[in-house]
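1. dropping the sequence and predicted coords here.
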Amino acid sequence: MTTDLPARMLRLLSLLQTRREWSGGELAGRLGVTTRTVRRDIDRLRELDYPVEGTTGRAGGYRLAAGAAMPPLIFDDEEATATAVALRTAAGQLTGMEETTLRALAKLEQVLPARLRAQVAALQQSTATIEWERRVPRADPATLAALAAACRDREIVTFAYTTRTGHDAGRRVDPHHLVASGGLWYLLAHDRDRQDWRVFRLDRIADLTAARHRYAPRPVPGGDPAVYVAGKIASAPVRYRAIATVREPADEVRRRTRNLATRIQSDGPGRCTVDCSGDYLPGIVQILTGLDADYTLDADDAVRDHLRATARRALDGAG
């Protein structure tokens, strides 16, 4: 018999979350109490805003219904491990839900027992994903999760950073926001040594360590982290320049190319410009093809030559 009230309530809540419906007798048997005690415990859950419904019928019973807000969930070890692995995987694959996924992962990993954190890490290290096309460098899920927690908790972090020129340097920063763009992850942080805002690509971060010290948050220049990071990305030096003027509204192009949202600017009614610049010629051509609209191109000669060669191969292949 479960005599400890808090333990019994948690056990009852866990049972209600594992099955669509329970009879009062079944719950009483699982908990080792009377059906009258079950009814009282159900009333306590309702007082805590858990939407427990009573069902009609010969036996009657209870079920946890959908409510106006999401109540706390209780996972067993296997469920917690599966959820953490799924969130870590989704963090690098979902488009449009990356930040939400990371917040959920940070909450879960904060309360995982050490033995389960080890299981999650082992599963993540021993699984792989087959990529059928060239992808941009993917940030380490553990780094994503740790930085998400540091941003949430306003905790100073240190890490080693490799610049685009290959130079390695140690950084000590106040992490403020994570921003996803074009399949890449960026950290917007205030650099303590340089006393200025900096944007870091997560795939170039290594040896991340939390300093266990808090910082006082400060306003982001311009107020919008995504706009600030987009401006820094756009002004960063690249090997090949390519600007497409597309004869379609910006919102329509964004709908088809969500990864390019920060690169698209309205250019009047029914027109927009798309910055396709980059360091990889086939990637630029892929972006231009994905626009699926008529456009004019202002680009370096190397981009134009590669685009012509690609078009000739496509025409030859089509016969």
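-> All right, it came through fine. Residues are numbered from 1 along each chain as shown.
2. going by C-alpha atoms from here, please, whenever you check contacts or count neighbours.
-> Will do.
3. what's downstream of the helix or strand residue 109 falls within, the next helix or strand?
-> Element membership of residue 109 [criterion: DSSP states H and E] is helix 98-111. Next helix or strand after helix 98-111 toward the C-terminus (DSSP H and E): helix 114-125.
4. what is whichever helix or strand comes after that following helix packed up against?
-> Going down the chain from helix 114-125, the next helix or strand is helix 141-153, by DSSP H and E. When contacts are defined as 3 or more CA pairs under 8 Å, 6 or more residues apart in numbering; DSSP states H and E, helix 141-153 packs onto helix 77-91, helix 98-111, strand 168-181, strand 205-214.
5. included below, for side-by-side comparison, is a second structure:
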Amino acid sequence: MPRWKSPGVVFHTGRWYVVGHDHLRDGLRTFRIGRIASVTARSRHFTAPDGFDPVAHLTSTLARGSYRWQVEVTIHGPLDEIARRLPRSAFTLTARPSGVLMHARAERLDGMAHLLASLEWPFAVHHPDEPRQALKNLADQLTAAAERGPEQLPQ
């Protein structure tokens, strides 16, 4: 069981994480709290080192993580506003004459489709082609919802 010093509990993109020093592996570790099966309380106390930032550590760890999809999209909107809408751990943004080039990592394309659809600016998917189908599927779901009357909802 890992024992921790300098712990940090961080909420990020819908999940809770704990970040701290693992004495068994002698290094910083990050765990999703929902995956921790058991915890043993210890009587030892630890002091966080100066400058330790669990949020910065978590976001840099997640940014280096492996994802199934590498997606490239141009968004036609202001860079600073787009940056405020996207989690920095999974996106890089670069201002270009044609718009803001977004490189994104995603595990699921349906989630990427929802995120892109939530933006208020036009966008174009460069690659891969698979996000286009996820966007079409979402458009079909939204069209069906827009055409469905309350009497057509399941009881």
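-> Alright, I've got the coordinates. Everything quoted here is computed from the prediction, not taken from an experiment.
6. can you calculate the TM-score here?
-> Comparison of the two superposed chains (TM-score structural alignment, normalised by the length of structure 2) gives a TM-score of 0.70, and 144 aligned residues with a CA RMSD of 3.1 Å.
7. picking that back up, in structure 2, which residues correspond to the helix holding residue 109 of structure 1?
-> Following TM-score structural alignment, helix 98-111 of structure 1 has no partner segment in structure 2.
8. equivalent analysis for stretch 180-196 of structure 1, please.
-> Going by TM-score structural alignment: stretch 180-196 of structure 1 matches residues 11-27.
9. for stretch 124-143 of structure 1, same thing?
-> Under the criterion TM-score structural alignment, stretch 124-143 of structure 1 matches nothing in structure 2.
10. and what of stretch 24-44 of structure 1?
-> Using TM-score structural alignment, stretch 24-44 of structure 1 pairs with nothing in structure 2.
11. quick one, strands of structure 2?
-> 4-12, 15-22, 27-32, 69-75, 91-96, 99-106, 123-127 (DSSP state E).
12. in structure 2, which helix has the most residues?
-> helix 130-147 (DSSP state H).
13. what packs against it?
-> helix 109-118.
14. quick one on the thing from earlier: so the longest helix of structure 2 versus strand 69-75, what angle?
-> Taking axes from the mean of the first three to the mean of the last three CA atoms, to 10 degrees, one finds helix 130-147 of structure 2 and strand 69-75 inclined to each other by 70 degrees.
15. could you list the buried residues of helix 130-147 of structure 2?
-> Residues 131, 132, 134, 135, 138 are the ones in helix 130-147 of structure 2 that count as buried (16 or more other CA atoms under 10 Å).
16. need those residues in TSV with distance to residue 106 of structure 2, can you?
-> TSV is the format used below for the buried residues of helix 130-147 of structure 2 (distance: CA to CA, whole Å):
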residue	distance to residue 106 of structure 2
131	10
132	14
134	12
135	14
138	16
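17. return the member of the residues you listed nearest to residue 20 of structure 2.
-> residue 131 (35.7 Å; CA to CA).
18. which residue lines up with that closest one in structure 1?
-> By TM-score structural alignment, residue 131 of structure 2 lines up with residue 303.
19. list the residues that contact the closest residue to residue 296 of structure 1 other than its chain neighbours.
-> Using CA to CA, 6 or more residues apart in numbering and skipping residues adjacent in sequence, the residue nearest residue 296 of structure 1 is residue 245, 5.3 Å away. Applying CA atoms under 8 Å, 6 or more residues apart in numbering, we find residue 245 of structure 1 in contact with 271, 272, 273, 274, 295, 296, 297.
20. compare these with structure 2 and list the overlap.
-> Counting by both residues aligned by TM-score structural alignment, their matches' CA atoms under 8 Å, structure 2 reproduces these contacts from these: 271, 272, 273, 295, 296, 297.
21. and of those, the nearest to residue 120 of structure 1?
-> For those, the nearest to residue 120 of structure 1 is residue 273 (43.5 Å; CA to CA).
22. my guess is the closest one meets residue 266, correct?
-> Yes. Counting by CA atoms under 8 Å, residue 273 of structure 1 does reach residue 266; the two are 6.4 Å apart.
23. more neighbours, those two?
-> More neighbours surround residue 273 than the other of residue 273 of structure 1 and residue 266, with 23 against 16 (other CA atoms under 10 Å).
24. buried residues, the helix holding residue 109 of structure 1. List them.
-> 98, 99, 101, 102, 103, 104, 105, 106, 109.
25. out of the residues you listed, which is nearest to residue 61 of structure 1?
-> Nearest to residue 61 of structure 1 among the buried residues of helix 98-111 of structure 1, with distances taken as CA to CA, is residue 104, at 32.2 Å.
26. show me what contacts that closest one?
-> residue 87.
27. again, only using 7 Å
-> Not one residue lies near residue 104 of structure 1 by CA atoms under 7 Å, 6 or more residues apart in numbering.
28. same check on residue 296 of structure 1?
-> Residue 296 of structure 1 touches 244, 245, 246, counting by CA under 7 Å, 6+ apart.
29. the match of residue 131 of structure 2 against residue 280, yeah?
-> No. Here residue 303 of structure 1 lies out of contact with residue 280, judged by CA atoms under 7 Å, at a distance of 9.5 Å.
30. hmm, who's touching the match of stretch 180-196 of structure 1?
-> 2-10, 28-33, 54.
31. just stretch 300-315 of structure 1 next, same as before
-> Counting by CA under 7 Å, 6+ apart, 240, 241, 242, 281, 285 sit against stretch 300-315 of structure 1.
32. what's the third one aligned with over in structure 2?
-> This means residue 242 of structure 1. Using TM-score structural alignment, residue 242 of structure 1 sits opposite residue 71 in structure 2.
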